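Colleague: sequence? don't have it. structure:
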C-alpha cells in the first residue's frame, strides 16, 4: 500500500504542475510527403461519371488535378480509385466536361463547354478511343456553339446530345441534336424550333422515344414546362401528357424497368399537385399515386437520381432539411415505393457540399460525385464509393500518400525508426505489401526487404525478439514467396527467416502475439489447428518456432482471441470474443497460469457482455480493459474499465459513463500511468465528445491536457524511444490535418523534479516534464517536453548547449542562457511565461564600433543592451538610419545598430557581453512591413539560431541575400565624425556566403540569437518568422556574427570562392557556383549585386551588364563555360587572385583565370595569380574558365588545344597556335549570324562587335575544312 500512496502523491504533483500546452498535436516533420497538398482525389467539382464494362470509371468535371497530378477535366480511374495508367489522353481539354457516354464498342463520347482537345478543334463534343486518344473518325470541328449538358446513346452508336447550344455548325439545333456515329448531324431528326431554354437531361427509352428535361417552358412552340417526350424522328409524342407540367426546373430523372419515371429538381408542383422536388410519373405522364414521397423534400435542389436493378432509388443534391419529415443530408436511398431505406446511413456524408452525379457498379457499390471534399469526415476529393448501406469504402480513391489501407500494428525501433504492419499494399505510392520500415522522418526505408514481395495478405500483429528479429502474424499464407501459414519470422532487413519452423502453422487468422521474458511466444486468434494439431485458438511456441508442449490450455477458447497481455509475474491475460475457455465460463476474458491452465484466483464471474479488444497494465498491476462491452459482472462499464489484479472491478476508476458508441481498439499506458485510448468511438466519453483517440489521467478521468481527433478508426499506438506517439489505423485526417493511416503526435509521457540535489524520476529526457524546485548550476544539452522553474530558483544552461522543449517554459524562476546557449521550441502555438537571462558576447569591439542587435525576449528596453552607450548612438534602419529612444522597448524581429560602451577604448578592441532579460519569444512573429526597393535591418527574434535558407524561402519578397556587419576594419577621423575606412559586410544567400576580410569567416547560413542583419525588399510585404526556421542543434548558436567556421565543402554543391587582395590589406571575396534551379540570367535567390561599399577595391563577376559578388549559374555544368570577372581599385599596387575554397565537385576539375590583357591563363588550383594594376575600373581583363588541358608558358599557361579566344578592351582576339584560320563565323545566343570573315591567318582581331555581356558562339574553320566551336561572353 505504501508504494501506491507514493505513486498517487507523485501523480498529483505532476498534475498540479502540468503545463497548459495542448498535447496531442501532430508532428509535421513526420512523412512530410503526406502534407495535404497532394492526393485526396479531384481538386474541383465532379459532374459526370460513366462506368465501363471492366468496372473502370470515366470521370469528368471542373477539376484540373487528380491526386496532385495534372489531369484537366477528364480522367479514368480503376475501381479502387487509382489512376488507370492505360488511359493516356495525350493532351488536355481546355474547359469543363459535363457529360460522358460510352458506346457499345467502348469508345467514349464526351460533352461539355470545351472547344479543343489536345490542340484539336472539337467544339464541345468529342469521341475518344478506349485508350484516351482522339478518335479522328468522329469529326465535330464545326461542332456546337454552346454547352453540352447530357448525352444518351442509341444501340447503333448514334447519340442525342442536349444543352444550351442553338447551332451545330451552320445548322440550327435548338438545344438538342442527333449525332451520327461519324460525328455529323443527322438531318432527318427534326425538332422544329426545339426548346426555348436549357435542356439539362436526356434519356432514350427502350422503344427509342426520347425524354427531355430542363428549364424550358416550350418545345416547338408547344407549352411543355420542363419536360417533354419525343418520337424517334424528333416530333413531340402527344401520348405523354404532362398537363401544366412543372413549376420550376427539372434537373434529373431516371427510368424504371416498367417505364415509370422518377423526376427530381427544384420544382414544388407538377400539374398543379404539390410534390416538393420529387415525383414519379407513369409512362403516360400521369402522377403515380403509389409512390409514397409524401411531403417530399423540405428545401434546396435535388440534382441527380439513379435507380438500381431492384428498383431502389438513390437521390443526391444540395438538400438538407427533411424528407417526409425525416432529417436528410444531400444523399438518400429509397425503397421502390419511395420510403426511406432504414438501413442506409452515411453519417456526415458530403457535409455541406452538393452531390451532382451517381453511378452504380455491377458489384453493388455506388459512386457518388459532386463538389464535396470530405465524405463521412474522410478527405474524399469530390468522389466517394459507398455500399448499399451507405458505408464509405475508405480504401477507395487512395491519394498516393501515406498508406493505402489500414495500419494495424506499429513497432518502435531503437533508432527512432519503426516497423508498420497492416492490410496496405502501398506507402507514398510505392509498393509495400503489408509491411514497411519507416525512417525517423517518416519516409520509407528503401533498404528494407529490397526486391521482395512481402506478405500476400493482412499482417495483423508483430512482436520483436531480443535479437532484433520480428515475428509477424495475420491472414497471409506466403511471405516473400515462402509458404508460412499466417505466422513467420523475418530478419531485421526484411528477409524471411527459414530457421523459424512452425510447420503448417495456423489454419485460420492469427490475431494476437506476445513474447515472454524467456522469449517463448504466445500465439492466439481464430485457428483450431496448429501444425496439424487440434488447439483451442491459442498456443505457445519455443523461440525456434516449435510448439511448446508444456503449455496446455485444454479446449481453449470457443471463439476468437483478439488480445494477449503478459503480466510481470508471467501470468497471461487473454481477451476476445469467446464465452468459455477450456469449458469454463469466461465471458470475453481469462487469465492463465504460465502452464496454460486457468488461473482461478482471477475471478471474472459474469465477465463482459461483449468483446474485449485491448488490455494493458498500469505500474501498480491494475488492468485497463477496452472493447465493445457495456457491462462487467453486470455493472455498467461502457467500453473501458479497470480491474484489480484479482479480477474485481476497480470502483475508483473515474471513467464515468464511458464511451457512448463505438469500440475501444487500442490502449497504451504511458510511463506516468496516463492512459491513451483509441478505436472506433465517435460519440462521447463521460459526456464529452471524443473522436477515436483520447487520453485519461491515471485515475480514468479525461486528461484535458491532451486533445486530438481522428476522422476514422485508430487500431495501433506505440511510443518512440524519444517519447513521441505513433498512431495507425484507417484515418486520413488528424485534427484536421491530412495524414493517411499513420501519424506522429507530440505529447508528454512522464515528469521528473530536481529537488535536494536529485531527480525524482530519473534524469531529464525526451517526453519528460521538468520541474526545478532548487537551483541547477550546470545544465547541459537536454531534450524535454516542458520546463518549469520555481520562484527564486536559477537554472544555468552552459555555453554551447541547448534546451529543446516540445512545449512551453513556465515558472517564476530564471533560466540563464550562457553565451551561445540555446532555448529551442518547435511548436508555434506555445506561449512562454518563464524568464530567461540570455547572454551574448560580441567579437572584440571599440567604443566607436556599431554592433547589429536583435532581442530574443519580449519587451526588452533598448538602452539596456549597452547601458554605457551614449543615448544618441542607438539606431534602426528602414531605408534610412533612424535614431531610437533608449527607453523604448526593442520590437520583435527588428534590428538595431548600437555603438560600443562609452568606457571602451577607441583603438583597443575588447569583447562586450549583453544580457537580455525577459520572457523568451516563440512561435509566429511578424516583423516590419517593408516597401519595394528599400533596405531594412531585421533580426533573429528567438533565443536560438535560425536557418537563413528557410528564412529567405518564407520571405520570398526579400532579395535572396542577407548581410552581416563585421566591423573589422579600422576607423579614422573624417571631419567631426569617425568613419570606417571600408564597409565590412559578410553576405549569404542560397548559393553560400562570402567573408568580409582576409582571414574572416564565411557565413554558413545560421543566424545566431541576438543577431540582426540587412535585407533588401524586392516587393512589398511583412517580414515573417516562425519556428520552422529555428535550429535545435547545440553547436549552431556559438558565434556572433556567425555560428561557426566555414563548413567543409560538400559533394552536393558546386561552388568556388575567389579572393582579390593586395599586399597592403585591401580585400574582396566573391562566390561563384552552379545550382539546379538557377539560370544563367539574374536569379534573386542566388545572385547578389556588388554594393561597391569597399573604399579600396571591388571585385565581381559580370552578367547581363551587372556586377555580382555572389553569382549562380544553371546546371548542367559544362567545361566550356566562361564567367567574365571585373574589378575596381582606388590604389595602385600588386594584387593577387586566389582560389580560397572549392566544393568537392571541383576536386577533379580545372579552374583557370584567363588574363586577356597579358594573354595568359593561370591554373588557380595550383597557384594564385598576381598582377600589377593601375587605378580604375577593369571589366574586360579577366575571365574564369574551366578548360581541361593547358600548355605552360613561362610561369603562366595557355590552352594546349591550340586555339584561344579572348577579349582585349572592346576587341575579340581569335588566336591559333598550330594552324591558320580559314573562316570565322560568330552567332549570338539566339543562333543569329552576326559576324563572318574569310581569312588565312593564325590571329584575327574582331573589332566591330558591340559588347553586350552576352554569350557569343564562334565557329572556326580550320585548314582541311574541320570546324572548332567555342563560347565566350562579350
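Modeller: Nice, thanks for sending it over. Just so you know, these numbers come straight off a predicted model, no measurement behind them.
Colleague: only C-alpha atoms for contact and neighbour calcs from this point on.
Modeller: Fine.
Colleague: burial count for residue 136?
Modeller: 14 (other Cα atoms under 10 Å).
Colleague: Put this next to the first one:
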C-alpha cells in the first residue's frame, strides 16, 4: 500500500513540473502560410440594369474590391467579362458577346465569391403568359395539339398545378393554350402506367401508347388504346363465351381498339388508317374474346421484333414486317438492341434509331436503319457505315427536308460528326452542316422549327467552347444563332416539343419531359413554354 501511494505522489509531482515548464514544443503551426482572408461581399441590391444585352455595361453591388483591383477576375455565367471600373461598393463590367443567363462571380487570388444571377436579354425567353403554375408532379413524355386545337399532355403524373384535389389526374390531362388545366374531361381514373406517345386518328379520336395496362377501370388495355376528344375510353359491348346461366356474363365492356404489345411502346404513329408501333417488345397481342369467359380473358400472341403495324381497330396487319418464308409465319427479328426513337415518313417508310448494330441478324445497321413500306430492310437508305455510337433522337424538318440525329457518336458514315448529323431524305450526309463539338456531355433531343432554326438539348455544358448548358439554338449550318442563345442552364431531359403561338401573337415552343430547372427557375413541373421573337 505504501509503494502504491509513493508511485502516485511521484506521478503527480512530475505532472506539476511538466505543467510549469515554459519550454514546451508543440510542433509547426498547421495554419502557417495560409492565404489571407479576403473580405469581398456582394450586396443585396440587384444589378443595374437588372437584365442586360451582350456588350452593355452593368453595375454590381459588391464591396471590398478596391484594394484588390489589380488581382480581380470577373465572370458572367463562367465567361470572363471585362472589368470597366471598381469602387469601394461597386464593380462595373461589360457583358461578353457570347454570354447567356447565369450567375456572376469574382475571383481574388484564387478565392471565389458568388454573386447574383444576371438575365441576358435576347430573342428567346420563358413565356410569362403560360400559366402552368407548378405543372405536373411527374414526367411528361408527350404533348399533342388536335385538329380542334385541344392540347393534351401524357406521361406519368398524378397532379397538374394542384388540381388533383378536385379532379382525378393520372397520366393524362388536357390544358388550355395558356397552360391552364381543363376541368370536366372524362378521363375517369386515367391510366395505370405511363403514356409515351399520342396521335390523332381519322375520326378525331386520340391514340395513346406507352406502358399502359389499364384505362379508367378497364384492364384490357395492351399498352395502347384510343380515347375520345373528351377523354373517355372508346369501348364497346363484346360477345364472350358464357358457361353460366347468368345472361350478364354473355358480353364484356372492352376497348374498341383490340391490339397492342406485351411490352412497353416507345413511339406510335397513325397514317393512312394504319397504326404503327415501335418499342422493345417481342410480341403483338390481342384479346381473344371468342373463347374468353367473363372471368378468364384469353390473349393471342404473335412474334414481332419491336415493330408492328395494325389496322385502326388494332387488328394485326400481317403484310407488314412479317416473314412469310417460314412456317408458321412470324414477324422479323428486328434490331439487335434498343430503339430510342423513330420517324414515319409520308410514304410509309420507317426510320429507327437507337443502340443497335444489325437488323434481322443479317444487315448491318449501325444505330440507324430504314424500313420499306412493307417492313423490309431498305438498302436505298444511304447512311453508309452509320454512326459510331448510339443515336438518342431523330427529328425532321418539313421546311428543309432534312433529318437531324443526335447522340453519343463522333463519326457518321466516315465523316466527323460530334453528337449531331444532318441527313438528306435519302440518308446521305449534308456536308454543309458541321457539329462544332460538345463539352462534358452529349445532345439527346432536337426539334427543327418552322423558321429553320433547331433547338438542341442534352447533358452538355459547352458547344464550340461557348457556355451553353444543356440548351442551344443552331442554324442549318450548325452555328449558334445570334441573339437566340441568351437563356441559362437547362437541368433535365426533354422528351417532346410543340410549336405554337401565344395570346400576344408571338411564336412559341412548348417543351415537356423531366425538367428540374431552366433559366434559373425551378418548380416548372416538367413543362415550359418559350417565346421566339423575329
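Modeller: Cool, got the structure. Note that the coordinates shown come from a computational prediction; the quantities given were computed from them, not determined experimentally.
Colleague: wait, what's in contact with the closest residue to residue 162 of structure 2 other than its chain neighbours?
Modeller: Nearest non-adjacent residue to residue 162 of structure 2, counting by Cα to Cα, 6 or more residues apart in numbering: residue 134, 7.6 Å away. Each residue near residue 134 of structure 2 by Cα atoms under 8 Å, 6 or more residues apart in numbering is listed here: 160-162, 523-525.
Colleague: of these, buried ones?
Modeller: The neighbour count (16 or more other Cα atoms under 10 Å) marks 160-161, 524-525 as buried among those.
Colleague: Kindly indicate which of the contacts of residue 134 of structure 2 lies nearest residue 486 of structure 2.
Modeller: Closest to residue 486 of structure 2 out of the contacts of residue 134 of structure 2 is residue 524 (19.0 Å), distances taken as Cα to Cα.
Colleague: if I look at the closest one, how far off is residue 174 of structure 2?
Modeller: 17 Å (Cα to Cα, to the nearest Å).
Colleague: Could you do residue 218 of structure 2 as well?
Modeller: 21 Å.
Colleague: So which of these two has more stuff around it?
Modeller: Legend: neighbour count by other Cα under 10 Å for residue 218 of structure 2 and residue 174, higher for residue 174 (26 against 15).
Colleague: mind listing what the alignment partner in structure 1 of that one touches?
Modeller: When structure 1 is aligned by TM-score structural alignment, residue 174 of structure 2 is paired with residue 76. Shown in contact with residue 76 of structure 1 (Cα under 8 Å, 6+ apart): 56-59, 83-84, 87.
Colleague: and with 6 Å instead?
Modeller: Counting by Cα atoms under 6 Å, 6 or more residues apart in numbering, residue 76 of structure 1 makes contact with 57-58, 84.
Colleague: Residue 116 of structure 2 matches what in structure 1?
Modeller: Taking TM-score structural alignment, residue 116 of structure 2 has no aligned residue in structure 1.
Colleague: next SSE after the helix or strand harbouring residue 116 of structure 2?
Modeller: Element membership for residue 116 of structure 2 (DSSP states H and E) is strand 111-118. Next helix or strand after strand 111-118 of structure 2 toward the C-terminus (DSSP H and E): strand 124-126.
Colleague: So what touches the helix or strand just after that following strand?
Modeller: On the C-terminal side of strand 124-126 of structure 2, the closest following helix or strand by DSSP H and E is strand 140-145. Residues outside strand 140-145 of structure 2 that contact it (Cα under 6 Å, 6+ apart): 151-155, 196-197, 495-496, 512-513.
Colleague: Please list only the buried members of these.
Modeller: Buried, going by 16+ other Cα under 10 Å: 151-155, 196-197, 495-496, 512-513, out of the contacts of strand 140-145 of structure 2.
Colleague: nearest to residue 124 of structure 2, of these?
Modeller: Using Cα to Cα, residue 512 comes nearest to residue 124 of structure 2 of those, at 17.0 Å.
Colleague: if I pick the closest one, what's in contact with it?
Modeller: The contact partners of residue 512 of structure 2, by Cα under 6 Å, 6+ apart, come to 140, 494-496, 526-527.
Colleague: and the residue mapped onto residue 369 of structure 2 from structure 1, what does it touch?
Modeller: Using TM-score structural alignment as the criterion, residue 369 of structure 2 maps onto residue 228 of structure 1. Taking Cα under 6 Å, 6+ apart, we find residue 228 of structure 1 in contact with 211-212.
Colleague: what's the following helix or strand after the helix or strand that residue 228 of structure 1 is a member of?
Modeller: Using DSSP H and E, residue 228 of structure 1 falls within strand 227-230. Moving toward the C-terminus from strand 227-230 of structure 1, the next helix or strand (DSSP H and E) is strand 250-255.
Colleague: so the helix or strand following that next one corresponds to what in structure 2?
Modeller: The helix or strand immediately downstream of strand 250-255 of structure 1 is strand 261-265, counting by DSSP H and E. Mapping strand 261-265 of structure 1 onto structure 2 (TM-score structural alignment) gives residues 403-407.
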